[in-house]
Every structure is written in C-alpha cells, then in structure tokens.
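Q: the sequence and its predicted three-dimensional model are supplied below.
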Amino acid sequence: MPTTRLYQAVLRDPGPTLAKRLRRAFSTWLMGRGFPEVPISPHFTASVKGTRARLDAARGCGRFTVEDGRLRTRVTYAQTMDRMTGWVVVTVEQYAGDPAEEFAPGFLPDYLATERVTDGGVHLTGRAEEHDEDGIVYLLGDLSERRRRVPVVVVAVEGRGTGSGRVHAEYLADRVAGAAQVVWLADLRAQDRFNDTVGDDLAVYGGGIRTYLAGFRPGEEEADRHRVMGGKMVRAEGTPALDRAAGYIIGETAGLKLPDELREPYRVVGRIVQGDAEPEALAEAARPQPVRSAYIDPEQYRKMMDMAKAVTVPPAPKPRPPLSVLPAPRAPEPEPAPAPAAANGKPAAPELDLDLLARTVAERVAERLSHLGDTVAKAVTEGMHGELESMLDLVTSDPQELARHMRTMTSHVASLTRELSEAREGRERADSGRAEAESESARLEDEIERLVAQQRWLETDLAEATARERRLAVRVRRLESELAKAAGPVEIADETPESPASLVDALHFAESLTHVVIGETMHEAGLLDLAHPTLRRVWAGKAWDALCALDEYAKARSCGEFQGGFRDWCLAETGGRRVISANLLAMKESDSVTGRDKFSAVRTFAVPAEVDPSGRVFMPAHIKLRKAGTPAPRIHFLDDAGGATGRIWVGYVGDHLPNTRTN
C-alpha cells in the first residue's frame, strides 16, 4: 500500500535544552513499550518483538524513528540557533497493513509539559485547559490568532453538573496532543459569554464538541467549516464518538505541508543524520531565502542568472593622487667623510688579516663536517638498511621484471584513478538528483495545496447545485401528484426539502420512518462525515432521499398496493411518488464478490431473528451515493417489504466496501 500520513505535529520550542527534554520523553515512552533503557549516546538501535527503534543525534539536531511493520513514527528536531527558533516535527505514517486510524504518539503529552511549546501561534500543553468566564477573552484571542495552524477544540458544559465535559476534553487532549488545543468551558456563564461572542451559528452547548479550524475570522465565518458533534451523540456513543472527533481533528493537520521556513532545514537534518552533510549545513539552511515571484518564468530566470555570472567587471584603476600630495624628490645622500685620525696623533690600527681568518674558519668547518659525516653514515646504515637493500635489489634485478612491475603498478594506479573519478561523478549526480527531487517535491506540495483549495470550492458549488436539484425534484413530484388528480392548471408553491447536515443526521432523521430500520452503522457514517466535511451535506441529502423512497416503496409493497421490487418502483411512472434514479441502484454484487468469503463477509449484517434465525444476512443490494471516485459511499439494505416484516433493513451506510478492485 502507498505510504499514508496519519498524524503530523509541527512544534516550536525555543528552550535551550530541547534535545535533552525530547530524548528523555521519547526514551521513557520506548521503555514503556518494552525497550531497554536508552543510553546517553549519539546513536542507539534496538528491536523488541518486531518493533525497531533508532535514535540518531548530531550537534544541534537529530531524528528518532520507530517502525513496527505497519506504522512508522518519526521525530525530527533542531535546536534554537541564529535566525531560527527550535522546532520539532512528529509524523506517524502507515506503510503496510489495512487502513487504520492513529492518534498522537504517547510521549507527546509529557514532552509538551516541559516547556512553553507552540505551533507558532498558540500554546500547546498536551493537556486540556479550563476557561471560566474571565478566561474567555484569552480563548477568543487564540481563536483569532492569525499564525495559528492547529484547530482549537471547545467542549461545552453538560448542563447536569456531571463534569463529563472535563473528562471528554482530557480524553481528546491526550488523543490529539500536539495537533490541536483542547479546552473545556467551566460553567454556563463561561459558555454563554463564549456563545454570545462567536454568534449562534458558531455556538457550542449541551455537552457538544466544536472544532474551530485555523484562519478563524470573527463575523465572517461559515458554520459548516467548523464541525460540531452534538452532546446527544457523545452521550449515546461515548468513546467511539470521541475517537471519531479526534480522527477528524488530526486529519485537519496531517496533510498540511511544512511551513516554508522549515522545509529546507527539515531536509538538511535528514542529510546530517545520514552522514551526508555536516552539522554546520543547518545554519546555512536556516538563513532566510530570497522570495522570487511566482510570475517569473524559471527558465528565463536561470538564463538571466547565467548571463549575469558570465559578465566580468574589470577592476577599477587606482586613482592618481593630486599634485599637491605627490612625494618630494629625494635629496642626494652626502658622501662619507674620511676617518678621523687618532686623538693622540698616532697612526690607526693595522688592517685585519683576511687570509688567516679564512684558514681558521675552514679548519673548524672541516672538523665538524667529519663528525657529521660519521653520524649520518651510522644513521643510514642502521635505520635505512632494509630500504636500501630493497632499492638495490630492485635496481639490480632483471630489467624485464622491473618493467613488468612498473606496468602493473601503472595499471593499478589508472584503475584506482578511474574508480575515484566515477565515484566522484556518481556523488555529484546523486547530489544534483537529490536537489532536483527536493525542488520538485516542494513544487508538487505547492501544487497539491492549490488543487486542494480548488477542490474545496468545487465541492461547495456541488453542494449548492445538489440542494437546488433536490428542491426542483420536490416541486416536480408535487406537480406530478397534483396533475394526476386534476385536469386543470395547478399552482405549486416552492418548497425546500428537509436537508440533513450530515450522513449521521440523515440516519437520525430516518428514525421517523415507519418502514425503514437502520442498523448499527453510525460509526461508519460518522467517519465519512469527519473525513469529508465539504461533501457530507451532498451525501446526506442523497441518503435521505433514498431512505424516503425506500420507506414509501415498503409501505406500498407491504399492503399490496404495488407488486415488484424496488428497481421496478423507481422505473415505473412515479405519479408523484418518491423515487431515485435507477442508475444509482444495484440489486446484487458481481460473482467475484458474492463467491469469495472475504468480500461477502463484510457485506453480511445483523438483523432480527424474525428476518433470519442466524441473526445475520448477506446484503448485496446497495444504493450508490456517488457512482465513481474516492470515496464512493454506499447504502447496503435488505428488501423484506414483501416478506414477514414488511420493512427495509439497512445494514450499512459508509464508504465503499472492499472488492476485487479495491483489495
């Protein structure tokens, strides 16, 4: 399976002991998983029951990795230096096994408690924080902090004095440590003040949980962007509901790219711990890089830079000094005066005998050289005897053998030179390829971010178009019903259909239906809601329309007003009945799915004994809420409208179940 990032935390830690505190928390976590005590060493590797841990540290940076055959937890850090605040990046990736949900690594709450760690904008403690009425102003400041990257999760008051709000907040804080800030409101006065400030559309109450995403702008926000989980669902489902909320919160930050100022240092730390770069390279990577406009053509920019480098500017000539400071001509030196005569009138002393001096010096030099020659001869004889003999043997050996030795040595030197040259070229190619790959990776990250933003706009447009389509469908259905009753003109008032906000809401709406029974599928529907907040309203409308059509069909079929199956119901003249497009309906699965146990088992759901004595039934019939693409939600159901119960039993509402193409 492709590697999937399940969790990411980008933390800023200005403390001078970042590496020491992080290593201590990480080591304690490893020991809790059965690893031996981690020694104080730059490098440590150990394996326990198929899980492998590796810790690498260099001067000012390092990386810790844990792999268990399915998940890879990686911690990369760099301490504070000039022009760069210390940072820690924690990721959890899945590289094998069935898709799963993962939460914050267990060492993070303890590490976050050691220093004032932030996401660059708000404080992350790793624990849930309480806010009373006076503290709401600080909470609002965190919500509107423009540098905030992580969600802020607010847990409302239960209202019955049970204290469950605090319990739920502490559970969530442990699950999403490092990826969100979690707070709970102390009492109703704090809750009222908070709700009055953010407005009714963004309020939270009744033990509910609301996630406020980054980029919060008071007075300009759309309620759908900041997901809320009602207190009723939290009380009914307990921990599974909290885990779904935690999964959605983590999913909001797991896919974010690193901040621009950390992207290059992050890559450099990887090269340092692999031994491909020196620790000094991190300081260069932390240097602010010039920002080039996105409108400049990269190829044109490169050509202009090459032209600029090719131009050689001649050095400027030295300026000539002005005439006023030119040096004056040198005065002629005076001739030496003759030596004066002796004061007593006697003639001067006789001149020095140079011949005698030369002979004396020569004799002393010869005496010393004779001793030096004996010393040198002794040193050569004792210390270099072996080398001299080898050289003598080489010189006196057969000239052909000497030439062969020389050719062999020449070949060996040539081979080593060629290998060294190839290794140097390979290293240069690898460095160039890595630089190109990193540049391409950065470009693709920017492109993905742009496409994701574009997708969100398109999904919003789709939701609006789907709402208009459902409204028109209701009008057409009413019109057909009235036309079937009257021969004259009919006036139909515009009517807005019921519009659940999510798949879970649609399933709650379905509790009012008399001939459709919803099974244990809230969890699967909730996962889709949390993973795709912009599409959940579209799917919810389609699901509600489909369930209403099934309900009307089951009523007519069970009382004998209609003969046939649900497909026949959708293909027949409607006469104002609720139907769905037959193209979205499949009454059976393919033979490759039906005939294989591992595919049919996941399509077998619980039913009452009156439907099947075994308590479980294979449900191949399904409705496609989205015909193609990923995700592709499905509603699997059993048609017993003509049977003993006279009802439709819905066993599953969620993402596409595995088949031969998705397996």
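A: Arrived safely.

Q: going forward, measure contacts and count neighbours with C-alpha atoms only.
A: Fine.

Q: so what's Thr211 closest to, chain neighbours aside?
A: In this structure, Thr211 finds its nearest non-sequential neighbour in Val153, 4.5 Å apart by C-alpha to C-alpha, 6 or more residues apart in numbering.

Q: ok so Ile648 is a helix residue?
A: No - residue state for Ile648 (DSSP: H, G, I helix; E, B strand; the rest coil) corresponds to strand; a helix is not indicated.

Q: state the number of residues packed around it.
A: 24 (other C-alpha atoms under 10 Å).

Q: do you know how far it is from Leu571?
A: Look at Ile648 and Leu571: by C-alpha to C-alpha, to the nearest Å, they are 19 Å apart.

Q: returning to that earlier point: could you look up the SS state of the residue nearest to Thr211?
A: Under three-state DSSP, the three-state class of Val153 is strand.

Q: for Glu130, see how far away it is.
A: Distance of Val153 to Glu130, computed by C-alpha to C-alpha: 12 Å.

Q: list residues touching both of those two?
A: When C-alpha atoms under 8 Å, 6 or more residues apart in numbering defines a contact, the residues bordering Val153 and Glu130 alike are Val183.

Q: in the stretch 501-650 of the chain, what residue spans correspond to helices?
A: Using DSSP state H, counting those that start in this stretch, the helices of the stretch 501-650 of the chain run over 503-509, 522-531, 536-558, 566-571, 591-594, 597-600.

Q: among those helices, which is nearest Ala58?
A: Nearest to Ala58, of all these, is helix 522-531, at 38.5 Å by C-alpha to C-alpha.

Q: now tabulate the helices of the stretch 501-650 of the chain in a markdown table and tack on distance to Arg470 and mean neighbour count.
A: As requested, those are arranged in a markdown table below (distance: least, C-alpha to C-alpha, whole Å; neighbours: other C-alpha atoms under 10 Å):
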| stretch | distance to Arg470 | mean neighbour count |
| --- | --- | --- |
| helix 503-509 | 15 | 21 |
| helix 522-531 | 20 | 21 |
| helix 536-558 | 8 | 23 |
| helix 566-571 | 16 | 18 |
| helix 591-594 | 33 | 14 |
| helix 597-600 | 34 | 15 |
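
Q: hmm, back to that, these two touch, right, the residue nearest to Thr211 and Val204?
A: No - look at Val153 against Val204 with C-alpha atoms under 8 Å: they stay out of range, at 10.5 Å.

Q: show me the common contact partners of the two, please.
A: Shared contacts of Val153 and Val204, counting by C-alpha under 8 Å, 6+ apart, come down to Arg210.

Q: please compare the first structure with the one that follows:
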Amino acid sequence: MDTRRYRMVVTSGLDYVGTGALVDDRLRSWLKEPPKTYDIEAFAEGRNEIARGVTLDHDSATGTSGAYGRWRLRETTPDGTWQTTVLIRQTGAGPTWVQLDVEHLPDRPDVFPTPAKTPRLAGSLLDVLRARDGLADVTRMPQVIEVDDVHSVIDELCDEKRRLPVVVASTPHGVDFDAWLERTVDPLVRPLAGLAILYVLAPEAEPYFNRALEYHQVFAGGIRTYLPGVDPAWAADGQRHRVLSRRTITETPHRARGLLAQLPQRLAIQAPLPPELDSVPVLRARTKEGVGTSELERLRDENHALFEILEEAGREQRARADEIRGLKRELHETQQGESMLVGEYDEQYRELHGVKAQLLAVQKRLLILNAAEAAYTPVEPGPPGPASFAEILDRIADMPRVHFTGSRKVTLELDDQAYGSSWGRMTWDALLALQDYADAAADGEATRDFKQWCEDVPEGKHSISPRKIIRDESKSVKTKADWRKERTFPVPEHIDPARKLFMGAHVRIGGGNTIAPRLHYYDGACATHGIFIGYIGPHLTNTLT
C-alpha cells in the first residue's frame, strides 16, 4: 500500500481570490524558512529558477469550466527530486478546493522513493484557510469535544460529504486532561495535519458521546479512527473503525504514532480526487515571458521532430493519468465492498449464533418435557429460495399484496455482480417480510409501518433487521431535483393520479454502503393497497456515490 506521498485535500472557507492570495503568501513564507533560502522575488507565471537545482512552476487558468491556480516546486537532491505541488480550484458557485502533494521522485527506477513526512506548509495553510471537510473543520491540532458539541460531532461522523477520517481521542480515568492532551495526544496526532479531522473528548463529554454511539464507542485513553460512512445503528459497522489502545499509546508511543498515521495516509492517496480537482489538466511547464510567439514558432520549426516527441509524451502522460484515475476508483470500490462483506459476515454470524442458542434452549426444554424425539428429529427443509434476481421477479408475481413496478432490466443486472447470490438471498428475505407484513395489515393485525413491524414481529412471521429499513431519504436527497426524480417510480392510477410516487422508504440489501443495492418501496399496506416495489438495483445517486 503506497503511503510514500503526502496529500491534503480540503475546501477553503474563503473565496477563490482570497484563498489564492493566502496560499501565495504562505508559500513564500515557507520558501524563506531555513534551511530554504530561495529567491522568492523570482515568482512569475511559467517556470522560475529560484535557486541552483530548484525550480518553481506556476500556472493558472480561468474559463467557463471554472478557475485554478497551481504552484509546483522541484528541489534536486543527490538521491532524486522532491516535488511539492499546491493546487487551488473552484467551479461554479462551489467552494474553493485546496490540494497539497509532497513526494520524492528517485532518479533511478530501482531506487525506492523516500516516504514524505507531513510538511510544515500543511499546518501553515490550515491555520489561515478555515479549512473544512463536509461539515467538519480541519485543523492542525485536535479540537476539544465538550458536552454541547457531541451532537454536532456525531452529525459530522455521519455526514455523507465527509472524505477524511475522524480521529477521536479519549482520556484515561484519573489522568489530568490537559497533561494527557499536551504530552500524549498532541505529539501522537501531529503527523495527521491535513489528513484527518482531529478531536479529543473532554471527560465530561465522553459518556454522552458513547451513549449516542453504542456500537462505535471510544474510552479509557483509546483513540478511534472513524472512516467515512459511519452507520451508528449498525452494530457490524463498528468493526470498520479501528481503535488504538491506551497500552500501545503509552508503552510504544513511536509505534502508536506510525499505526495511527497509516490509515489516513493510505486513504489520502487511494481515495479518488473530487471531480473539481480531477478535471484540472496535467501541468505542462511554460516558458517565462520574454520568449515571444514568433520565437517559439522559430524553435518549433527548427526542432520539429523534438516537438512531436514532446507532444506525444504529453498525450501519453494524460492517458496514463486517466488510467491511474480509473484504477484508483476501482480500488476504492473494491475496498468498500470488502469492508461491507466483513460487516455483513459479522452480522450474519451473530444472528446465526443467536438462532443456535435459541434452538439449544428449545431442545433442552423439550427434553425436560420428555419429548426427545421432537427435540432432535430433523425438520424437512422448506422450498428453496430463488437462485437469481430473475427468479425473484417471477416469484413476486405470485405475491398478491406485493407488486413490482420498477425496471426489470436494472434488477436483472444485479445477477452479474460478484455478490449477486448473497444479495439475492437478502432481497428475498426482505420480500417475504414485506409479504407477511402486508397480509397482517390486510387482516387488521398490523397498524404500524414496516420498520415497527420488524421491531416486534409476531412469532412465525418473516422479518429482517430493523436497522436495514430506512423510512425516508435525507433532506439533501429529497431537495435535489435530479436525485428526487431518480427515486420517483411508477404506481397504478388508483394509488396516485400522476401514476408515479417518490419512494424514499427503502431497504438496504447488504451493509450501509454505496456499493450494496437498495430496494425502494411505497408502504400502502395499512391502507389496503399493499406494498409497491418501485426499484431493486444499485445504490442511487447521493453525495457519496
């Protein structure tokens, strides 16, 4: 896993012009800090030689697709070149993005690059840019979570727009909070500047925080790293978010520092860039002012073959950049899928363990009642479940109170996915539960919604975990026209004269993950209309997809 490069990606709380001015100022100050003593007066558009073996490329553009400014410093050393790139970017009315990369480029292909440490420039930029990641502030040093801050921090953990991990430190019982923060936590998280959102729990806030996050707690001096996409209601999701114990922190602080930094560093490099930054063209160093158009044309004519080689190299570079971009997206999706499967396996194991324990208790009770034969006689298995989504759609037609109105084509494409068989079983379980719920509602035995039915299901009826049932979409999804339209599906005229309805209620097929499919439905069971399934397919568009 490549953690050799440092990368910071945040949004600025200032406008594009203000961000550019501060970046320029902080970059100049950084270039004057010892041991650097570079000629910052040489700043200009194009390529600037600011010291022997040191160049600074600067380019910028403004157009209909937005604006960007970029500074690239290259420092030649005996073992290669150290490259530092700062990029600012704004499109439309969106925020100004800031990207900082530092990497070592060896001169020889057989030499392994030197890992890049967190540069002082990162902290310097965070100090002035009011940097943010989604709802959260990105700061150089950890912020203290007081009791009144707990709910807002939990909102940040669950924020769909968050890209960075959130690192939350707790305080051991009986230890002075200020001393723990200054001597232990601050040095430990210093390398994470720009790579994570940093917090430390005040002792008074810790019980409130852990009560709200039953499956994602942190306490006793431990430090927990919360990945994007926290699902507080899903017990299995807690396994995704690593905990660094107090023992490791206090006994081997150097090792703890490395362990804590590994995941944020890897995520920073492997996560796909935001589309705004991804769309910036590859930097091609330009000649400084003084070489006119006619001079360039003369050089082009005299070195036509060389120019063709350079142009071809440029095209090849852009093609490789596109290829790497695609591979990073695939890797990111694969890692999300792996994380989802781990959570699903854990949840299914717990359910299986609970069923086995219940079966053992029933068998013991039957033995006490002298019914040993009934206790251990094998039960004839019921009819097998559908083997594919194609078969699922066929079987829905035999459910009198469950109606499928969505696109068969979209649903059938799930059969080609790697997790199709597992997803098919989960979908069938959900449909059986919906069918029992709709039948009970028609008989007057269910007066609440589907989620409440599954929370207190009658004996002998099918159900699924209530945590998989979402009653409605988030406000951001419902208020964005394109996303709302995606979730509007056909229904019969007697359900709605417009013959279509927004179906925010849905079932998560799989974990709380954007890779796993969703089943969107309209609950008309208590109104004797039954259940209308408008969609079974891949996760629809939101801020994470």
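A: That came through fine. Because the structure is a prediction, the values reported are computed rather than measured.

Q: tell me which of the helices of the stretch 501-650 of the first structure approaches Gly159 of the first structure most closely.
A: helix 503-509 (22.6 Å).

Q: what does the closest one contact?
A: 500, 518, 522, 525-526, 528-529, 536-537, 539-541, 543-544.

Q: do that again at 7 Å, thanks
A: Here helix 503-509 of the first structure makes contact (C-alpha atoms under 7 Å, 6 or more residues apart in numbering) with Pro500, Met522, Ala525, Gly526, Asp529, Arg536, Trp539, Ala540, Ala543, Trp544.

Q: which residue ranges form the strands in the stretch 201-350 of the first structure?
A: Secondary structure of the stretch 201-350 of the first structure (DSSP state E, counting those that start in this stretch): strands at 209-212, 228-229.

Q: which stretch of the second structure lines up against the last one?
A: The alignment of strand 228-229 of the first structure onto the second structure (TM-score structural alignment) covers residues 243-244.

Q: the matching stretch against the first structure, how far on average?
A: Here stretch 243-244 of the second structure, set against the first structure after superposition, deviates by a mean of 0.7 Å using mean C-alpha distance after the TM-score superposition for the first structure.

Q: residues contacting that stretch, please?
A: Under C-alpha under 7 Å, 6+ apart, the answer for stretch 243-244 of the second structure is Gly222, Ile223, Arg224, Thr225.

Q: adding distance to Gly354 of the second structure and neighbour count, write those residues out as TSV.
A: As requested, the contacts of stretch 243-244 of the second structure are exported to TSV (distance: C-alpha to C-alpha, whole Å; neighbours: other C-alpha atoms under 10 Å):
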residue	distance to Gly354 of the second structure	neighbour count
Gly222	30	19
Ile223	31	25
Arg224	28	22
Thr225	29	23
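
Q: make a markdown table out of the residues you listed and add distance to Val17 of the second structure.
A: As requested, those are arranged in a markdown table below (distance: C-alpha to C-alpha, whole Å):
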| residue | distance to Val17 of the second structure |
| --- | --- |
| Gly222 | 41 |
| Ile223 | 38 |
| Arg224 | 37 |
| Thr225 | 34 |
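
Q: closest to Phe112 of the second structure out of those?
A: Nearest to Phe112 of the second structure among these, with distances taken as C-alpha to C-alpha, is Thr225, at 28.9 Å.

Q: Ala543 of the first structure pairs with which position in the second structure?
A: For Ala543 of the first structure, no residue is aligned by TM-score structural alignment.

Q: Ala543 of the first structure and Thr360 of the first structure, how far apart?
A: Taking C-alpha to C-alpha, one finds Ala543 of the first structure at 122 Å from Thr360 of the first structure.

Q: all strands for the stretch 51-200 of the first structure, in order.
A: Counting by DSSP E, counting those that start in this stretch, the strands of the stretch 51-200 of the first structure are 51-58, 61-67, 71-78, 87-94, 129-131, 152-155, 181-185.

Q: tell me which residues of stretch 11-21 of the second structure are tucked away?
A: By 16 or more other C-alpha atoms under 10 Å, the buried positions in stretch 11-21 of the second structure come out as Thr11, Ser12, Gly13, Leu14, Tyr16, Thr19, Gly20.

Q: would you mind measuring the gap between the ends of that stretch?
A: Span of stretch 11-21 of the second structure from end to end, C-alpha to C-alpha: 15 Å.

Q: how far does that stretch sit from its chain's centre?
A: From the chain centre to the centre of stretch 11-21 of the second structure is a distance of 25 Å (C-alpha atoms, centre = their mean, to the nearest Å).

Q: got it, and stretch 138-148 of the first structure?
A: 23 Å.

Q: related to what we said a few turns ago, show me which of Val153 and Glu130 of the first structure is the more surrounded one.
A: Between Val153 of the first structure and Glu130, Val153 has the larger neighbour count (other C-alpha under 10 Å), namely 28 against 18.

Q: who are the contact partners of Thr91 of the first structure?
A: Tyr7, Gln8, Ala9, Thr73, Arg74, Val75.

Q: to which residue of the second structure is it aligned?
A: By TM-score structural alignment, Thr91 of the first structure lines up with Asp101.

Q: which one is its match nearest to, not counting chain neighbours?
A: Distances taken as C-alpha to C-alpha, 6+ apart put Arg7 closest to Asp101 of the second structure, at 4.5 Å, once the chain neighbours are dropped.

Q: isn't that neighbour up against Ile269?
A: Yes - the pair Arg7 of the second structure / Ile269 is scored as a contact, 6.5 Å apart, by C-alpha atoms under 7 Å.

Q: the more surrounded of those two?
A: Arg7 (26 against 20).

Q: distance of the residue nearest to Thr211 of the first structure from Leu213 of the first structure?
A: Val153 of the first structure sits 9 Å away from Leu213 of the first structure, going by C-alpha to C-alpha.
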